[in-house]
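K.L.:
sequence first, predicted model second:
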Amino acid sequence: MSARIPPYPFARRLIALLLACIFSGPALAQGFAGLGRDAQGYALPDPGRALDFPRDHGPHPGFRIEWWYLTANLRGADGREYGVQWTLFRSALRPGDSDIGGVNWSSPQVWLGHAGLTTPERHFSAQRLARGGLGHAGARATPFAAWIDDWEMVADAEVTEDPRPADPDALDRLELRAAAPGFAFDLALRAEGPLVAHGQGGYSVKSAEGQASRYYSQPFYRVSGQLFLPPGAGAAGLAVEGTAWLDREWSSQPLSAGQEGWDWFSLGLEDGTKVMAFRLREAEGPGFTSGTWITRDGQATPLPPGAIVMDPLEYARIDGRRVPVAWRLRIAERGLDITTRPLNPESWMDVSPPYWEGPISFEGSHRGKGYLEMTGYGD
């Protein structure tokens, strides 16, 4: 797929200014899904609707916001640990318009890309902004592709030697690329397990009041490829391998009035079990928790509200904010009691809006690696 870069610097600056206004402001203190609490006119998740693949791999323009979100825990040929993040967000400017394309500035869709690379000593982040209908950002279900400029997540065309069934899922084999000042990555992803629906068949409740999203993941990727880092941060063209987790989520009103942000964990246990766990923090009270316990063969069991207990253990001062970077996480019914540690405590995404996102390791009742995202932490 060729790069999709607007030809005129002035047009690019104009797009950036417009989207910086859209993707900023008090609402985003509640995390990306806080782009608006009023869902009037937008589509709402239907608990009676089953997920539909490959259709749901593509965009859902009737909803306010959605994302394609991939994180990877990697080990380099140098024996060191690394982390990679690649995210594409789509947001609708107005309700009631199901057209994903539009013509030039008439498109109601705007796009935001985030890329991150974490080493034990440094964290790199970058951002791309785009307006739908101009051709340089978008997503489609078949053949699968999600892109913004030359950052892309695309289906791998080399499937002739794939031993899996003749009609594999569109997300089974992907190529992932991003390049920014100071870092770049080029990775190949191969799924070794099935897609996983969260909540009830992909209907994921986010509050006691009933706000919800449609949410599924591919948590079983094996990864290989290369990282490109500046001198002093690692080796240019460094070979890496590891695991990755892709989240797909869309909604129009996922947060309730008292919720201030979220803490989200993806965990890969040494025995092959995967765990997704999140807490939506509230101004008062313990917050709303939910998650999914996923066996190594892909059988998913929802973890109901209250089943997950998250306690911060250590804090770091980052960008003038006090952010918890080490946690104790417990799921009593599954015998899980772990302490998580970050690869780099200062894994701060210096983007709009800013947030913490980075690779973690954990030990206790279980050992393994994963990723942690935290949004909405103020001064």
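P.N.:
Received the coordinates, thanks. Residues are numbered from 1 along each chain as shown.
K.L.:
contacts, neighbours, all on C-alpha from now
P.N.:
OK.
K.L.:
residues in contact with residue 84?
P.N.:
The neighbours of residue 84, taking Cα atoms under 8 Å, 6 or more residues apart in numbering as the test, are 71-74, 115-118, 358.
K.L.:
assign it to helix, strand or coil.
P.N.:
Here residue 84 is recorded as strand under DSSP: H, G, I helix; E, B strand; the rest coil.
K.L.:
next, the contact list for the closest residue to it other than its chain neighbours, please.
P.N.:
The shortest distance from residue 84 to any non-neighbouring residue, by Cα to Cα, 6 or more residues apart in numbering, is to residue 117 (4.6 Å). For residue 117, the contact set (Cα under 8 Å, 6+ apart) comprises 82-85, 123-125, 183.
K.L.:
and residue 29, by the same measure?
P.N.:
Taking Cα under 8 Å, 6+ apart as the definition of contact, the neighbours of residue 29 are 260-261, 353, 375-378.
K.L.:
could you give me the PyMOL syntax to select whichever of those are buried?
P.N.:
Buried residues within those, by 16 or more other Cα atoms under 10 Å, are selected in PyMOL with:
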select buried, resi 260+261+353+375+376+377
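K.L.:
hmm, who's touching stretch 292-308?
P.N.:
For stretch 292-308, the surrounding residues in contact (Cα under 8 Å, 6+ apart) are 193-200, 271-277, 288-291, 329-333.
K.L.:
for comparison:
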Amino acid sequence: MLLQTTPLAAQGFAGLGADADGFAIPHPGAVLEFPADHGAHPDYRIEWWYLTATLKGDDGDPYGVQWTLFRSALRPDDGTGWQTPQLWMGHAAVTTRDQHHVAERLARGGIGQAGVTASPFAAWIDDWEMKAHPDTGISELTLSARGETFRYELALSAKGPLVLHGDQGYSVKSADGQASYYYSQPAYDVSGTLFLPDGPVEVTGQGWLDREWSTQPLSPDQTGWDWFSLSFDSGARMMGFQLRDSGAGYTSATWIGPDGQSQSFSDGALDVRPLKTERVSGRDIPMRWRVSLPDQGLDVEVAALNLNSWMDTSFPYWEGPVTISGSHSGQGYLEMTGYD
């Protein structure tokens, strides 16, 4: 989700398949280090801190929350003041059964308007903030954001270990070998308050934080992705994605047991197939999916809570909470990009 102003042909969704000379490239065998890797990596071109939460209100209704901070670099150095090449974009959303509230912020990092510190951890853009309690890494967080029609204030407490995707955090994205560094904290307990047009709602639920950075994570012919974070009533979880191209596409998955132990699955192990498409914001978008991971006995149907969870932002995409039924039950989040 680069902050480019003009889409370019054959460069993947949002330019993520474009060459970027001079930037660092992920390599297998690198060892992720914490808390340092909770912070920014300005020698890589793109990066994000991405939190989703599936919640239940004291009114009995389901809710979804998103908070995302993106960093995009114009050149591979940090710079100072207005001369910094680091650009920042924030997305926040609250989803209900019949409403989807969205806000976006844009910033330059060198003037303090947006940024990330690793220890103590804090990520912010304007008055939106994801912040850790002192000496807790990212295991204890507070989260806040606001838009014209909503605001939220949440507290998050991790109940499991960090999960490294792919090969110890080296996550391959294509048959050509494009890759990113990618880890998650998928097991937050969440509580707090949503402030909506009809009034405040106290909520509790589960949160999932994704961290990813790279320079060219897509091949030029990859036009978008379908990404699933699924939390099952059994206590297990799964992250899976399909990157779409002119052929069969590319898939990857991570299965996380109730004890937090994880197993990665490479291309072809995960199968995702659209079952029902709806017209959303002038686009035909799959709203019901069959997701299967035979090695774990998973065969489920994933359905959107609110069909109209369209993120009408600088790079528009669909993002919202989902329900899970079939061999496993539960709830999760789905992100779909590149649907024109």
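P.N.:
Structure's in. What do you need? Just so it is clear, the model here is predicted, and its values are computed rather than measured.
K.L.:
quick one on the thing from earlier: from the contacts of stretch 292-308 of structure 1, list the buried ones, please.
P.N.:
For the contacts of stretch 292-308 of structure 1, buried by 16+ other Cα under 10 Å: 193-199, 273-277, 288-291, 329-331.
K.L.:
quick one on the thing from earlier: residue 229 of structure 1: which of the contacts of residue 84 of structure 1 is nearest?
P.N.:
residue 117 (9.1 Å; Cα to Cα).
K.L.:
coming back round to it: max pairwise distance over the contacts of residue 84 of structure 1: which two?
P.N.:
Pairwise distances across the contacts of residue 84 of structure 1 (Cα to Cα) peak at 15.3 Å, for the pair 74 and 115.
K.L.:
any chance you could map the strands in the stretch 51-200 of structure 2?
P.N.:
62-73, 86-95, 100-108, 114-118, 121-125, 128-132, 140-146, 151-158, 163-164, 170-172, 179-196, 199-214 (DSSP state E, counting those that start in this stretch).
K.L.:
with distance to residue 308 of structure 2 added, can I get those strands in TSV?
P.N.:
Converted to TSV, the strands of the stretch 51-200 of structure 2 look like this (distance: least, Cα to Cα, whole Å):
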stretch	distance to residue 308 of structure 2
strand 62-73	13
strand 86-95	9
strand 100-108	7
strand 114-118	29
strand 121-125	26
strand 128-132	24
strand 140-146	20
strand 151-158	19
strand 163-164	31
strand 170-172	30
strand 179-196	17
strand 199-214	21
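K.L.:
between those, which gets nearest to residue 37 of structure 2?
P.N.:
For the strands of the stretch 51-200 of structure 2, distance to residue 37 of structure 2 was read as Cα to Cα. The smallest value, 7.1 Å, belongs to strand 114-118.
K.L.:
coming back round to it: most surrounded residue in the contacts of residue 84 of structure 1?
P.N.:
Highest neighbour count within the contacts of residue 84 of structure 1, by other Cα atoms under 10 Å: residue 358, with 30 neighbours.
K.L.:
host element of the equivalent of that one over in structure 2?
P.N.:
With TM-score structural alignment as the matching criterion, the partner of residue 358 of structure 1 in structure 2 is residue 320. Counting by DSSP states H and E, the element that carries residue 320 of structure 2 is strand 317-326.
K.L.:
what helices or strands is that strand leaning on?
P.N.:
For strand 317-326 of structure 2, the packing partners by 3 or more Cα pairs under 8 Å, 6 or more residues apart in numbering; DSSP states H and E come out as strand 62-73, strand 298-304, strand 310-311, strand 330-336.
K.L.:
what residue is smack in the middle of structure 2?
P.N.:
residue 50 (4.3 Å; Cα atoms, centre = their mean).
K.L.:
residue range for the host helix or strand of that one in structure 1?
P.N.:
Here residue 50 of structure 2 sits within strand 46-57, counting by DSSP H and E. Under TM-score structural alignment, strand 46-57 of structure 2 corresponds to residues 65-76 of structure 1.
K.L.:
mean deviation, that stretch versus structure 2?
P.N.:
Plainly put, stretch 65-76 of structure 1 ends up 0.2 Å away from its match in structure 2 on average once the two are laid over each other (mean Cα distance after the TM-score superposition for structure 1).
K.L.:
who touches that stretch?
P.N.:
With contacts defined as Cα under 8 Å, 6+ apart, stretch 65-76 of structure 1 is touched by 33, 35, 59-60, 81-92, 146, 223, 238-252, 359, 369-371.
K.L.:
could you do stretch 315-331 of structure 2 as well?
P.N.:
Counting by Cα under 8 Å, 6+ apart, stretch 315-331 of structure 2 makes contact with 1, 14, 54, 63-64, 95, 230-234, 297-306, 309-311, 332-339, all of which sit outside it.
K.L.:
I'm done for today, thanks for sticking with me.
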